[in-house]
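Asker: Provided below are the primary sequence and the corresponding predicted coordinates.
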Amino acid sequence: MELALVAAIAFLAGFVQGLSGFGSALVAMPLLLQFLPARLATPFCILMGLVITSMLSLDLKQHLDWKKIGPIFLGCLPGIALGTYFLKTVDNSVIKKLLGLILISYSLFQLTVHVKPKKLSWVWGIIAGFLTGTIGAAFSAGGPPTIIYTSLNDWNKDEIKATLSGFFLLTGILIAIAHAAAGITTKEVLILFATGLLPVIIGTKLGSRAYSYLSHRSYLKLIYSLLLVMGLLLEFQ
């Protein structure tokens, strides 16, 4: 029964990220934690994410621009170090609720007021990456700064999704290596991964197919709606 649930969740997570370019963990983690401990659910989600982001990066390879991804990734590295320090010293619950409030406010603003995208300096990419690394390492909710940065740029939807996929692929590889080195990726995790592999591939393919029918504006609305859900989860968990 548990393995059937794992397969269903993997499919759903793949579909959501195939459609939006992010959000697989947003879908999968709350569901997996209903019947799996975090020590299994977390590395399983990381491995699923690697499959999804690899597929999306290949699908969108003609839109991958490492000049766009580079500043975000470089900013992320020192952010991870600072976030690890915060994890040990800061009250997580207060910061999570503050982040949740910011995401709710920002998402509602973007969903109700049309803000014209513009070309942002690469410096903002470094700042977004730094915040992503810091928040991700400290509170496991690091995606929003990078998602917001890409959505504010004057890029088309394929460039936004490709940049997110390439960035999350690089960070996912680093985390997966760290998990393996620390012995977190156990035989139990690999069994879960084998169970979810085909469903997550199918889900990602179907999500990508659905994505192809979205207009640029509809895609941005999807991004802001998922950010709103993230904010609500952080605020009321």
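Answerer: Great, that's in hand. Residues are numbered from 1 along each chain as shown.

Asker: make it CA atoms for all contacts and neighbour counts henceforth
Answerer: Will do.

Asker: which residues touch stretch 66-85?
Answerer: Outside stretch 66-85, the residues that touch it by Cα atoms under 8 Å, 6 or more residues apart in numbering are 122-123, 125-139, 146, 163, 166-167, 170-171.

Asker: Now that stretch: buried residues?
Answerer: 68-77, 79-80, 82-84 (16 or more other Cα atoms under 10 Å).

Asker: putting a second one here so we can go through both:
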Amino acid sequence: MDLISSNIFLIVLFSSFIQSITGFGFAVVGTPLLLFFMEPKQVVSLMVFGALILNLMVIYKTRGKSDPKVIWPMFIASLIGIVPGVYILKVVDASNLKLCIGILILLVSLFMASNYVMTIKREKLATVLVGIVSGFMGGATSLSGPPVALFLMNQQQDKEAFRANLVRYFCLGNIATLLVMYFMETMELGVLRQGLYAIPGVLLGVWVGEKAFAKVSPKLFKWITLGVIFFCGTISVTSELIKR
């Protein structure tokens, strides 16, 4: 195993550990680290491939604990949001957009950390709107996860339901992304050879994460989740400020 393969294994292991606990964070944690020694196209292919395997594993372990009435409307709405998200890149500077969204994510996560809860009377409508926002942010900046995570936290779902809903939402997104990449011929198939080193990292990360998840208290779970969201916003803001 060479140095790059070893780094892939360790990064995927850590990212899988985080996502198996919180239900998200695999790409948020892994992508910026992998970009230090891999091309962006390779990183995207590897992350989507690894995330799909991880999410399928966690879906199996969380069977019967999700709410399809939340997941499917949100996912379908996210497909609608992707189109304007991709389009806005043509009329708005992507760097400024990512910076503004990163700052917004940081502010919202700080509000959530102060135990602020927004009362939502029309939850079904809110679910659709969150899906559209998630798709929009995914299409414009690749940051589709924070809106969904923050919404589910605001609804005060217990850690089991929170994780089960998130992994199913992202698994559907992984499948849709792979299909789009395949038909648009943007998938880096050569990286799948290095992906062989990612699979043990995913398996070990999920196994350790499952052990940790069972011992994590609801309070600690909340802080870990908010920490991942805050990290996502920080990376987004910092990466754009460095470019200026």
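Answerer: Arrived safely. Please read all numbers here as calculations on a predicted model, not as lab measurements.

Asker: Would you mind checking the contacts of stretch 66-85 of structure 1 for buried ones?
Answerer: Going by neighbour count (16+ other Cα under 10 Å), the contacts of stretch 66-85 of structure 1 have 125-139, 146, 163, 166-167, 171 buried.

Asker: So which of those residues belong to helices?
Answerer: By the criterion of DSSP state H, membership of these in helices covers 125-139, 146, 163, 166-167, 171.

Asker: give me the element the counterpart of residue 149 of structure 1 in structure 2 is part of.
Answerer: With TM-score structural alignment as the criterion, residue 149 of structure 1 lines up with residue 151 in structure 2. Under the criterion of DSSP states H and E, residue 151 of structure 2 resides in helix 145-154.

Asker: how close does that helix sit to structure 1?
Answerer: Comparing helix 145-154 of structure 2 with its match in structure 1 after superposition yields a mean distance of 0.9 Å (mean Cα distance after the TM-score superposition for structure 1).

Asker: now stretch 165-177 of structure 2
Answerer: The superposed stretch 165-177 of structure 2 is, by mean Cα distance after the TM-score superposition for structure 1, a mean 0.4 Å from where its aligned residues fall in structure 1.

Asker: Can you list the neighbours in contact with that stretch?
Answerer: Stretch 165-177 of structure 2 has contacts (Cα under 8 Å, 6+ apart) with 23-24, 48-49, 51-52, 55-56, 58-59, 65-68, 70-72, 74-75, 148-149.

Asker: how many neighbours does residue 238 of structure 2 have?
Answerer: A total of 13 residues lie near residue 238 of structure 2 under the criterion other Cα atoms under 10 Å.

Asker: Helices of structure 1, start to end?
Answerer: When secondary structure is read from DSSP H, structure 1 shows helices at 2-20, 24-32, 38-59, 66-89, 92-112, 122-139, 143-152, 157-181, 187-211, 216-236.

Asker: In structure 2, point out the residues matching the fifth one.
Answerer: By that I understand helix 92-112 of structure 1. Helix 92-112 of structure 1 maps onto residues 94-114 of structure 2, going by TM-score structural alignment.

Asker: Show me what counts as buried in that stretch.
Answerer: Of the residues in stretch 94-114 of structure 2, those buried under the neighbour-count criterion (16+ other Cα under 10 Å) are 95, 97-99, 101-103, 105-106, 108-110, 112.

Asker: want to try TSV for those, with distance to residue 34 of structure 2 as columns?
Answerer: Compiled in TSV, the buried residues of stretch 94-114 of structure 2 are given as follows (distance: Cα to Cα, whole Å):
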residue	distance to residue 34 of structure 2
95	20
97	23
98	20
99	21
101	22
102	20
103	23
105	23
106	23
108	27
109	25
110	27
112	29
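
Asker: Pick out whichever of those sits closest to residue 205 of structure 2.
Answerer: Within these, proximity to residue 205 of structure 2 (Cα to Cα) peaks at residue 109, which comes in at 25.6 Å.
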